[in-house]
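>>> Can you look at this prediction? I've put the sequence above it.
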Amino acid sequence: YHLGKSKSGVISTNAIAEEMQTKPSSVTDMVKKLAEKGLLNYKRYQGVSLTSEGKQKALSVIRKHRLWETFLVEKLNFNWDEVHEIAEQLEHIQSEKLIDELDRFLSFPKVDPHGDPIPDKNGDLEQRQSKLLSSLDTDSNCVCIGVKDSSSSFLRYLDKNQIALGDKIRILEKEDFDNSVHVQIGNRKLHLSHVIASNLIVT
């Protein structure tokens, strides 16, 4: 689902294999099985895309995953860098009633702890206008609403430097040499590398 969003919905088995860090032959076998179940469109050498049913299944899993991440952070006090792998286990629970009640218990959150939108029960995702911090010009003002890289190491870096979702950020200066940026967050001034700025989603 995530790969298809950036490639007009059609992706190669090699791209899937690279993302999953497995052999292309293993991906092809898996794709054929999912195609037989009506979840994927697949023709040899023409790439793979989700069917309507496949997209709904994918959005259902994403909804479960992001709701569980929200529950773990908000109710069980996990850090946002700790919840991804646990949510990957919990997302396979089949009970729709449980997930609906979890959604209600959390007061129907719109985004997860990483700022990613949570699909509703019907699979609808709230569309947001956003940019990467690295794309903004000097003297721009913005608010951090998410992260492109949700790896534990990146999230811990943000915690270490006290950068959080909801922070108001002002671009003070951009370096031509390495595209790094000098920013102000509250009363603090920070120098962020291009890699960091390219992984902060703002609006």
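Now that the structure is in, tell me what you want to look at.
>>> use CA for all of it now, contacts and neighbours both
Will do.
>>> Output the longest helix belonging to this structure.
helix 52-74 (DSSP state H).
>>> Tell me which other helices or strands that one touches.
Counting contacts by 3 or more CA pairs under 8 Å, 6 or more residues apart in numbering; DSSP states H and E, helix 52-74 packs against helix 84-90, helix 96-105.
>>> I would like the residues contacting it, please.
The contact list for helix 52-74, computed with CA atoms under 8 Å, 6 or more residues apart in numbering, reads 1, 38-40, 78-80, 83-84, 87-88, 90-92, 99, 102-103, 106, 109, 111-113, 116, 118-121, 123.
>>> okay, pairing it with this:
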Amino acid sequence: MPNSPAIDDYLKTVYAHTEWQDAPITPSVLAAKLGIAPSSVTEMVKKLSAQGLVAHEPYRAVRLTPEGERRALEMVRRHRLIETWLVEEHGYTWDEVHEEAEVLEHAISDRLLEKIDERLGRPRFDPHGDPIPDAAGLVGTRESFVLLGEAPVGHAGRILRVSDRDPGLLRVIEQAGIAVGQEVRVTGTGVEIAGAAVDLPAAVADVIWLSA
């Protein structure tokens, strides 16, 4: 099946939507995430279904087939390895890498991607805490997690993941001294790190995941 950046972007978006929560993705949500007209998404979903990459019934959720998931994981691996490479080797900050990786993931060869993976020491997670599939498309077991906004006051856990969907929020989080891997305790207005209170804007509650 020939490579198509548009198809790959659709499959990657469907996969990522349910990676950290259980609600399936509908065509309208897919359209919003991709910034594309719903009618265009409807047509593309029909094509993906005809190619055996997604399963979809009208007015129902879009789900990846095994072949669709395999192809999605290939693109997820590319994207997250490139983000990691840009941060670790080229001095990018974690709020700068997403759009750059969106371009490069379609351009670099498999050989270069393997060299990047080897150079980085085969990392398991990208700068935002998202797991990087290995070359066989396997994703390591993820520990139980809870969204910051759903964690009770007093909950203590490690920051597992920070969503990269809003670069502005990433900068706010970084300026607050918060990073993936830190141990925190949930307070009414943010978190405590080593006993020091860190107040956070309300929007941050929906973009940080903690160990359960």
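That came through, no problem. Predicted model only: the values in this text are computed from it and were never measured.
>>> What range does the longest helix of the first structure cover in the second structure?
Mapped onto the second structure using TM-score structural alignment, helix 52-74 of the first structure spans residues 66-88.
>>> What's the match for I16 of the first structure in the second structure?
Under TM-score structural alignment, I16 of the first structure pairs with L30 in the second structure.
>>> and the strand or helix carrying its match, how far from the first structure on average?
In this assignment (DSSP states H and E), L30 of the second structure forms part of helix 27-34. Helix 27-34 of the second structure, aligned to the first structure and superposed, deviates on average by 1.8 Å (mean CA distance after the TM-score superposition for the first structure).
>>> got the contact list for that helix?
Contacts of helix 27-34 of the second structure (CA under 8 Å, 6+ apart): Y10, T13, V14, A37, P38, V41, T42, V45, Y59, R60, A61, V62.
>>> Run through the strands of the first structure in chain order.
40-42, 48-50, 131-132, 141-147, 168-174, 181-185, 188-192, 200-202 (DSSP state E).
>>> which bit of the second structure covers the first one?
Here strand 40-42 of the first structure aligns to the second structure at residues 54-56, judged by TM-score structural alignment.
>>> Superpose on the first structure and give me the mean offset of that stretch.
Superposed on the first structure, stretch 54-56 of the second structure shows a mean distance of 2.4 Å to its aligned residues (mean CA distance after the TM-score superposition for the first structure).
>>> Grab the most central residue of the first structure for me.
When CA atoms, centre = their mean is applied to the first structure, the residue found nearest the centroid is D116 (5.2 Å).
>>> Pull up the gap between that one and P109 of the first structure, please.
Distance, D116 of the first structure to P109 of the first structure, by CA to CA, to the nearest Å: 11 Å.
>>> and what of E173 of the first structure?
35 Å.
>>> need the contact list for L53 of the second structure.
With CA under 8 Å, 6+ apart, L53 of the second structure has these contacts: L64, T65, P66, E67, G68, E69.
>>> could you redo the last one with a cut-off of 10 Å?
By CA atoms under 10 Å, 6 or more residues apart in numbering, the contact set of L53 of the second structure is 7, 11, 45, 47, 63-72.
>>> among those residues, which ones are buried?
I7, L11, V45, R63, L64, T65, G68, E69, R70, R71, A72 (16 or more other CA atoms under 10 Å).
>>> And the residues you listed, which two are furthest apart?
Spatial extent of those (CA to CA) is set by the pair V45 and R70 at 17.1 Å.
>>> how near is the nearest residue in space to V62 of the second structure that is not next to it in sequence to D110 of the second structure?
Computed as CA to CA, 6 or more residues apart in numbering, the closest residue to V62 of the second structure that is not its neighbour in sequence is H56, at 5.0 Å. Separation of H56 of the second structure from D110 of the second structure (CA to CA) stands at 31 Å.
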